[in-house]
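S.K.: Here's my sequence, what's the structure:
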Amino acid sequence: MYRKEEQPLPPPEKFELPFEGKLSPNNRWVIMAELIPWDDFEEEYAKLFSAEKGAPAKLFRMALGTLIIKEKLGTSDRETIEQIRENPYLEYFIGLNCYQQEPPLESSMLVHFRKRIDGELINKINKKIVKREIDKSDKEVKKKDCLQ
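M.R.: Below you'll find the model as predicted:
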């Protein structure tokens, strides 16, 4: 049986969020953001740009993060930007400091990101992530052995 809501819905700006304005450290995007060595590749990415030509480049985290979101969600370039605009976890993942309602970039930027971030760079990033996780695991095993 259909039951009418007891209270009318609030306007969007009064809608209460369950995470009280804080992102959960257990969210998949927060966890993945911690795994990726963004800063280790910023300089390499920056070398692809000319200081004299064009608008300032987007940061590496925004470029790679946006491409990861697109691939993980299986969305078009435009839909990827909409997803980012609507989701504070995705905005955090691409390196924004706070939630913003306006899109952080145009969907046409993804074409440029794909040209600059090639398979070779992705492989370097993956190797660095794996090496760091292996090193971390080795340290935990050694620490555990010392405690026994």
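
S.K.: From here on, just use CA atoms for contacts and neighbour counts.
M.R.: Noted.

S.K.: Quick one: the helices in this structure, in order.
M.R.: 28-35, 38-46, 60-73, 77-86, 88-93, 109-116, 119-147 (DSSP state H).

S.K.: and the angle from the fourth one to helix 60-73?
M.R.: For the pair helix 77-86 and helix 60-73, the angle between their directions (axes from the mean of the first three to the mean of the last three Cα atoms, to 10 degrees) equals 110 degrees.

S.K.: How about Pro25: what's its closest non-neighbour residue?
M.R.: Ile31 (6.8 Å; Cα to Cα, 6 or more residues apart in numbering).

S.K.: Count the residues that sit near Gly95.
M.R.: Using other Cα atoms under 10 Å, Gly95 has 17 neighbouring residues.

S.K.: Please give the structure of this sequence too, so both can be compared:
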Amino acid sequence: MYRSEKKVQALFKDFFHLGTKIHSENKWLRLAGIIPWEKMDEMYGRYFSDYGRPAKDSRLICGLLIVKYIKDLSDEEAIEEFRENPYIQAFCGREYYIPDIQISAGILSERRKRLGKDFFDFLGTEVAKILREQKFIKVKSSRPRKQTLFA
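M.R.: Here you go, the predicted structure:
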């Protein structure tokens, strides 16, 4: 089962729950503003039934996959980066920074198996194009990447 978590604008979007101001020009916040989250949410929802336990939010999962690819991380490292970095949590759709958020690295592996070729083709073309245009990833790299694009 999947329920889209289309959120209402936060009243205090520039502050975390402890009153800490975040820098609005941070690269993760800028990137969050140009990623086609709604289209990804629609595609993500197709892979779940209308019944049963609700699935994790598409923005969280897609955000983690994007962070994993940009930073060339393992699933475990991507989750650790998410826990440690309030900007990455904001990129992944979290309204408040939660340093001890409980999320298993296994969710990324499970979602890679569940989400179909069309979904990863979309990530590999449209989202990768945005990442290249915004210089979040380089077209040529002397260092081999740990994984192929999002799959």
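
S.K.: before we move on, the earlier item: identify whichever of the helices of the first structure lies nearest to Gln101 of the first structure.
M.R.: Shortest distance between Gln101 of the first structure and the helices of the first structure, using Cα to Cα, is found for helix 77-86: 6.1 Å.

S.K.: Where does that closest one end up in the second structure?
M.R.: Aligned by TM-score structural alignment, helix 77-86 of the first structure falls on residues 75-84 of the second structure.

S.K.: quick one, what contacts the residue nearest to the spatial centre of the second structure?
M.R.: The residue lying closest to the centre of the second structure (Cα atoms, centre = their mean) is Gly63, at 0.3 Å. Each residue near Gly63 of the second structure by Cα atoms under 8 Å, 6 or more residues apart in numbering is listed here: Phe91, Cys92, Gly93.

S.K.: switch the cut-off to 10 Å
M.R.: Ala32, Ile35, Trp37, Asp57, Tyr69, Phe82, Ile88, Gln89, Ala90, Phe91, Cys92, Gly93 (Cα atoms under 10 Å, 6 or more residues apart in numbering).

S.K.: Out of the helices of the first structure, which gets nearest to Pro103 of the first structure?
M.R.: Pro103 of the first structure lies closest to helix 77-86 among those, at 5.1 Å (Cα to Cα).
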